[in-house]
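Enquirer: from the sequence below, what's the structure:
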Amino acid sequence: MKHLFLKSKFLVAIMPVLTILIISGCNNNKKSSSMQAVKVYVANEEGGSVSVIDLQDSLKNTSINISDSSGNMFMAHNVQVAPDGKSVWVTAVPMDSTGTNQLVVIDPNTETVKNRVQLGKDLHVAHVVLDHESRNVFVTAKESNQVIQVDATSYKIIRKFDLETGHSPHGLRYAKGKLYVANMDAKSMSIINLTNGKITDIPLGGVAVQTAVTQDGRFVFASLYDTKEVVRYDLQNSEIRRIPLPVGAQGPIQLYATPDSKLLYVADQGELMERPVSNKVFVIAIPDAKVITTIKVGNKAHGVVISKNGKTVYVTNSIDNTVSVIDVATQKVIRTIPVGKGPNGISYWFETGGMP
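Expert: This is a model prediction of the structure:
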């Protein structure tokens, strides 16, 4: 009886402690489960791979080789996370010029290649985007002057949009049933209406490399490499506003707007047309159409994407083989992350989707 009494007193004494520990443990589990996974995908053109940076797990860096089962190697130029977050699409240019251009499809749950779409030869595919429903994929083919549409479920080519000879389409973005395509050789932007197939060409007066669409649906921007400008195209009245970049700019490539549609980040690359390599990102105030800040990053700044919450910018540095992380609040680089060789395109993934 004495032992039972002492045992009962002991249990009574420790019950509050056990209760606190159990509740505390539950709270900790709740906290960890509420933290959404976020990742950045980087297309390493020279390395023939895709780097996956886990932003919640000490920046763990995984490399996905995009070579096929026969050992054929491909240059990964651009990468795009589907808006539903269920797939990641990579434009794959064969390192052997006689090979077939592909779209490589990655499963973000396993970080493995789950499918390949054979697009054809002599295309030089460049950029890839998806519609908001993640049903259709669109990829530019520079040499054939086309935009190719692929069904995201069947992985079949369902339509081709033919641009005029000599357009050399490169970057593109999707918004509200239309594609906005940057044409390097035509020095223009093609607007493709996906409902009726109509193509409208907007002269821009410079080598257009990439486009960006603000999430409020008001503006489309295009980077003009040779003139060292960014063009703002007003979707409400078709007005074009030219934004000159500061002295010292060497030629903009990719550009991306913050989710609140207030700021535009422009990667200034240089190197092409025998220009010096640049290490700058220019920040444009969208309402004023003016450059307000210059941020030094790594060498040959190329790709740019912004986090879902609009607090962080990620920029690929193609010569340094790194990604610069910029804090939007301070406009300063807060981290530099090593990736594969020759990083180009970059895309942002979160548990329920991807940045467009």
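
Enquirer: going by C-alpha atoms from here, please, whenever you check contacts or count neighbours.
Expert: OK.

Enquirer: what helices or strands is the host helix or strand of Val333 leaning on?
Expert: Val333 belongs to strand 332-338 when assigned by DSSP states H and E. Here strand 332-338 touches strand 290-296, strand 322-327, going by 3 or more CA pairs under 8 Å, 6 or more residues apart in numbering; DSSP states H and E.

Enquirer: got the angle for the next helix or strand after it vs strand 322-327?
Expert: Later in the chain than strand 332-338, the nearest helix or strand by DSSP H and E is strand 343-350. Strand 343-350 runs at 50 degrees relative to strand 322-327, counting by axes from the mean of the first three to the mean of the last three CA atoms, to 10 degrees.

Enquirer: strand 343-350: what's the following helix or strand?
Expert: Counting by DSSP H and E, what follows strand 343-350 is strand 353-354.

Enquirer: tell me the contacts of the nearest residue to Pro94 once chain neighbours are set aside?
Expert: Among residues not flanking Pro94 along the chain, Phe74 sits closest, at 4.3 Å (CA to CA, 6 or more residues apart in numbering). Shown in contact with Phe74 (CA atoms under 8 Å, 6 or more residues apart in numbering): 48, 66-67, 92-95.

Enquirer: and those residues, which is closest to Gly205?
Expert: Distance to Gly205 across the contacts of Phe74 (CA to CA) is lowest for Val93, with 28.4 Å.

Enquirer: helix, strand or coil for the closest one?
Expert: Here Val93 is recorded as strand under DSSP: H, G, I helix; E, B strand; the rest coil.

Enquirer: the structure of the following sequence is requested for comparison with the preceding one:
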Amino acid sequence: MRTSLISLLCLSLAACSEGGSNGLSPEPSTQDLIFTAVEDDGTLAVLDADTGALLRTVDLSLTAHGAPVKVAVHNVQAAPDGRTVWLTAMPISEDGGHAGGEMDEELVGVDIAAASVVSRISLGAELHAAHVVISGTTAYVTANEADAVLVVDLAAERVARTIQLPDGTGPHGARLTPDGRLLIVAGMGDGSLVFVETGSDDVTRYDLPGRVVQTAVLPNGRAALATIYDTRQVARIDLSSREVELFDLPSSSAGPAQLYPSPDSRFVWVADQGMLDGDPAGRSLIAMDATTGQVHRSATVDPGPHGVVLNERGTKVWTTTVVNGTVQAIDTSTGAVLSTADVGNEPNGISYVHEGGVMP
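Expert: Now for the predicted structure:
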């Protein structure tokens, strides 16, 4: 059951694993770029953040016994130095299913300037590696089936340790606090929010009323937020008092997936995906007040919006849409769609690198 849920949400390099891409057009390293994990195609899509145009697609297939093996890529996150992006990748068996224990899942690193794979870190088998977040040269990867968080040393290219979470957590999305001391994990399996102390690996669990898909942390560090699919809500937890509040999404909500805060910590943008349990696909990107939960603005987008990220000025928000296979840019002040790019089958995770840095 858990596998089918995550496949809908976001779980789902023959030539390119040796450093190639389709070479649509080269871009300078200082260009503002959007990166999207295209799950069903096993590719990384690279877009121009200014125009919304697709620049290139990098194939992330691996090679086993001299033959290419397709991977399902779930999530993508840019490293803080803006030089690489990292994706969780699950090998796909010949019949189209997940390879399971046959092959290890991987964390794949792609050099941004070269648009080529530069690292493939083995994570282990039967994990259902979901989201990745990065602090310095340390990556934290949620392992849904293992009820764990893998701590990966990117420089040494190995899993340094495993943090075990409560049984049944089914971790999915995760984000770090600005100081890097807390990892906030979405418990999709048991409807929980889990706080992991990165210095000690201590774990604290908070009950929520439904499956938790993704988390967000306000840039000012005052609160964490999380989407609750079953109740069509966003949870807000004060990081000082640990008090939990629940904010209702509009009654028309199809069911939220990812969310992302504005740089000024005033709003959080929620992708209203739907599509679980036979639900119809949603078509809204919703901006809520991050303190009161009041809906500030709603933008109509392609069906099944999933991933979401904002630019460093808070003037533009991007979303991946699962049904149409697009990445859309939206003006945050008007809700108008600024651009739409076809990127492939079931784009999910999304990350943004700009000339001055990286959105976490």
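
Enquirer: buried sites along the strand holding Val333 of the first structure?
Expert: 332-333, 336-338 (16 or more other CA atoms under 10 Å).

Enquirer: over to stretch 259-273 of the second structure?
Expert: By 16+ other CA under 10 Å, the buried positions in stretch 259-273 of the second structure come out as 259-263, 265-273.

Enquirer: same check, this time on stretch 280-291 of the second structure
Expert: 281-291.

Enquirer: what span of the first structure lines up against it?
Expert: The aligned range for stretch 280-291 of the second structure in the first structure is 276-287, by TM-score structural alignment.

Enquirer: next, count neighbours for the counterpart of Phe350 of the first structure in the second structure.
Expert: Correspondence of Phe350 of the first structure to the second structure, assessed by TM-score structural alignment: His354. Neighbour count for His354 of the second structure, taken as other CA atoms under 10 Å: 17.

Enquirer: swap in the one 5 residues further on?
Expert: Look at Met359 of the second structure: counted by other CA under 10 Å, it has 18 neighbours.

Enquirer: mind listing the helices for the second structure?
Expert: Applying DSSP state H to the second structure gives helices spanning 2-9.

Enquirer: mind listing what the residue nearest the centre of the first structure touches?
Expert: Residue closest to the average C-alpha location in the first structure (CA atoms, centre = their mean): Ser347, at 2.7 Å. By CA under 8 Å, 6+ apart, the contact set of Ser347 of the first structure is 40-42, 79-81, 304-305, 354-355.

Enquirer: gap between it and His170 of the first structure?
Expert: Distance of Ser347 of the first structure to His170 of the first structure, given as CA to CA, to the nearest Å: 17 Å.

Enquirer: mind listing what the aligned residue in the second structure for Ala152 of the first structure touches?
Expert: If you follow Ala152 of the first structure across to the second structure using TM-score structural alignment, you land on Leu154. For Leu154 of the second structure, the contacting residues are 137-139, by CA under 8 Å, 6+ apart.

Enquirer: hmm, try it at 6 Å
Expert: Contacts of Leu154 of the second structure were listed using CA atoms under 6 Å, 6 or more residues apart in numbering, and they are 137-138.

Enquirer: same check, this time on Phe350 of the first structure
Expert: Phe350 of the first structure makes contacts with 37-38, as judged by CA under 6 Å, 6+ apart.

Enquirer: try it again at 7 Å.
Expert: Contact analysis of Phe350 of the first structure by CA atoms under 7 Å, 6 or more residues apart in numbering lists 37-39, 85.

Enquirer: how near is it to Ser69 of the first structure?
Expert: Separation of Phe350 of the first structure from Ser69 of the first structure (CA to CA) stands at 29 Å.

Enquirer: Lys31 of the first structure should be in a helix, yeah?
Expert: Yes. Assessed by three-state DSSP, Lys31 of the first structure belongs to a helix.

Enquirer: what is the burial count for it?
Expert: By other CA under 10 Å, 10 other residues sit near Lys31 of the first structure.

Enquirer: same deal with Asn72 of the first structure?
Expert: 13.

Enquirer: what residue of the second structure matches up with it?
Expert: Match for Asn72 of the first structure (TM-score structural alignment): Val69.

Enquirer: how near is the residue nearest to the centre of the first structure to Leu6 of the first structure?
Expert: 63 Å.

Enquirer: then Glu111 of the first structure?
Expert: 57 Å.

Enquirer: compare these two (neighbour count), which wins?
Expert: Neighbours were counted for Glu111 of the first structure and for Leu6 using other CA under 10 Å; Glu111 has more, 16 against 11.

Enquirer: picking up where we left off before, including distance to Leu54 of the second structure, could the buried residues of stretch 259-273 of the second structure go into a markdown table?
Expert: Output for those, formatted as a markdown table (distance: CA to CA, whole Å):
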| residue | distance to Leu54 of the second structure |
| --- | --- |
| Leu259 | 23 |
| Tyr260 | 22 |
| Pro261 | 25 |
| Ser262 | 24 |
| Pro263 | 25 |
| Ser265 | 29 |
| Arg266 | 30 |
| Phe267 | 28 |
| Val268 | 26 |
| Trp269 | 23 |
| Val270 | 24 |
| Ala271 | 21 |
| Asp272 | 24 |
| Gln273 | 23 |
